[in-house]
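1. What follows is a predicted protein model with its sequence.
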Amino acid sequence: MPLFEELGRETTPMGEISLRRRWHPGLEVELHEVRLDEEFLMSSLFTVAEEELAHLGLAAAEGDALDVVVGGLGLGCTAAAALQDARVGSLTVVDALGAVIDWHRDGLLPLSAALTDDARCRLVEGDVFALVADGVLGPETPWPCDAFLLDVDHTPRNVLHPSHAPFYEADGLARMAGLLRPGGVFALWSDDPPDEAFLATLDEVLPGPEAHVVAFPNPATGGESANTVYVARRPPG
């Protein structure tokens, strides 16, 4: 097995994105990593919080045959975890970078088959923030939905592109909430500890949001790391 192999690279409006596979001799594991320019976006070494985004979000959802939207495909961890819930009737995964979708369609990642072979799942190239802002309802769009799981930016304040920032303000969140069915759930991954100011803004739109701290072992440091998953629900009726 090669110690390092680049599986894909493409120039995008947000920078140069690349997928690589490497062997970590110290941990004796094969890793898949995505970088945007020189910045790490994700690693298969740390997937607990991305999976918990699906688990916590869908735990708050009610009903069967749920229509779920995932913003951000990445390594596919959130989408694959969502598909493990038998109540999910349809899953639309929106990613702005066509290269990421192509990696999965070409079977380059461990979870690719779990997504592409599941008839409930469709991968859509597009800007999920623009989809929210447009708020178009119809057969060609994912709205309305029962759960919207978002993992694109590092945090509500540390965004990958300036155009994403308005989403995390009250007006942007209100547009998003209008695309949830009554009782629908919004869940958000963040790399930072709970942000009380963001929670207060979210509470203006979807009362009673919760911030779940998701801790997980960090084999790279021998210690523990943590992310945050925000969960909010549109009142039923």
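-> That came through fine.
2. drop to CA atoms for contacts and neighbour counts, all remaining ones
-> Fine.
3. counting contacts, what elements does the strand or helix carrying L53 pack onto?
-> Per DSSP states H and E, L53 falls inside helix 48-59. Helix 48-59 makes packing contacts with helix 77-83, strand 145-150, strand 180-190, strand 210-218, strand 223-233 when contacts are defined by 3 or more Cα pairs under 8 Å, 6 or more residues apart in numbering; DSSP states H and E.
4. Touching it from outside, list them.
-> 77-79, 81-82, 85, 147, 149, 151, 185-189, 214-216, 226-229, 231 (Cα atoms under 8 Å, 6 or more residues apart in numbering).
5. quick one: the spatially most central residue of the chain from M1, how far?
-> Nearest to the centroid of the C-alpha atoms of the chain, with distances taken as Cα atoms, centre = their mean, sits D151, at 2.9 Å. D151 is 31 Å from M1, where distance means Cα to Cα, to the nearest Å.
6. In addition, the following structure is provided for comparison:
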Amino acid sequence: MPLRFEELDFQPTPMGEISLRRRYDPAAEVDVYEVRLGDEYLMSSLFTVAERELATLALGRSEAPEGASLDVLVGGLGLGYTALAALEDPRVGEVTVVEYSGPVLDWHRRALLPDAAGLATDPRCRFVQGDFFARVRQEPERRHDLILLDIDHSPRHVLHPSHAAFYDAAGLRAMARHLTDAGVFALWSDDPPDAAFEAELDRAFADHSSHPVDFANPITGGRSSNTVYVARGVL
């Protein structure tokens, strides 16, 4: 019989105690990997559709031709599904993942997450420990063809108060300096499309769209939804 519950790692961080847990879900008949930060539930391997769509939808808006070598910046490593989806596109030459939490990077390097096996050793993928939001406030050292962000729960529900300023037009324009002229920005959100945030995107980008991503929820037996925002054409 599969082990019902196991805490694989538990470490203190400046933002609170972070833990990685594995449990067997009898309804889905799979091992589920879950991450918590303090009392906050962050992510689960049961729900990965929108994390993958974050990369897929953004790459779908890229006008890069076959044979291109796209440079992708990912904010937030998590369980690795966004980075993995980006690397599946043959046009992607390099993925740089900026992750604040050392323990999360350590889980991947120790191969504790079977679905992301090989991500840490993929020669096209580079892990950087750091603050994504501080990085994009600085002058860019290089520009990226895509920036994919999945750190906060949503533009209105942030993990730390210092993140909030990123989601207004000034913060978005500062980030957009790190994009190439034809670059694409995409953001994952746990909430439905947010008209107030869409108005900020209007002030920062010439073109943007909001994509509700629907998926099966084996816990409720129904459907759930996240949102992916995709923007391009810096104003």
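-> On my side now, so go ahead. What you see is a predicted model; the values in this text were computed from it and never measured.
7. List only buried entries from the contacts of helix 48-59 of the first structure.
-> 77-79, 81-82, 147, 149, 151, 185-189, 214, 226-229, 231 (16 or more other Cα atoms under 10 Å).
8. List just the one of the helices and strands packed on helix 48-59 of the first structure that sits closest to E62 of the first structure.
-> The closest of those to E62 of the first structure is strand 180-190. By Cα to Cα, the value is 7.3 Å.
9. I'd like to know how far L7 of the first structure sits from F148 of the first structure.
-> For L7 of the first structure, the distance to F148 of the first structure - Cα to Cα - is 30 Å.
10. Where in the second structure does stretch 178-195 of the first structure align, residue-wise?
-> Alignment of stretch 178-195 of the first structure against the second structure: residues 177-194, by TM-score structural alignment.
11. The matching stretch: how far from the chain's middle?
-> The chain centroid and the centroid of stretch 177-194 of the second structure are separated by 11 Å under Cα atoms, centre = their mean, to the nearest Å.
12. for it, which positions count as buried?
-> 177-180, 183-191, 193.
13. Can you tell me which of those residues is nearest S19 of the second structure?
-> D190 (20.3 Å).
14. Roughly how far does the closest one sit from P155 of the second structure?
-> Taking Cα to Cα, one finds D190 of the second structure at 9 Å from P155 of the second structure.
15. same check, this time on E99 of the second structure
-> For E99 of the second structure, the distance to P155 of the second structure - Cα to Cα - is 18 Å.
16. ditto for N217 of the second structure
-> 23 Å.
17. Same drill for those two, tell me which one is more crowded.
-> With neighbours defined as other Cα atoms under 10 Å, N217 of the second structure and P155 compare such that P155 has more, 21 against 14.
18. now the more buried one, nearest residue through space, not along the chain?
-> Y167 (5.9 Å; Cα to Cα, 6 or more residues apart in numbering).
19. which residues does that neighbour contact?
-> Contacts of Y167 of the second structure by Cα under 8 Å, 6+ apart are 155, 197, 200.
20. Please apply the same query to A226 of the first structure.
-> Counting by Cα under 8 Å, 6+ apart, A226 of the first structure makes contact with 49, 191-193, 213-216.
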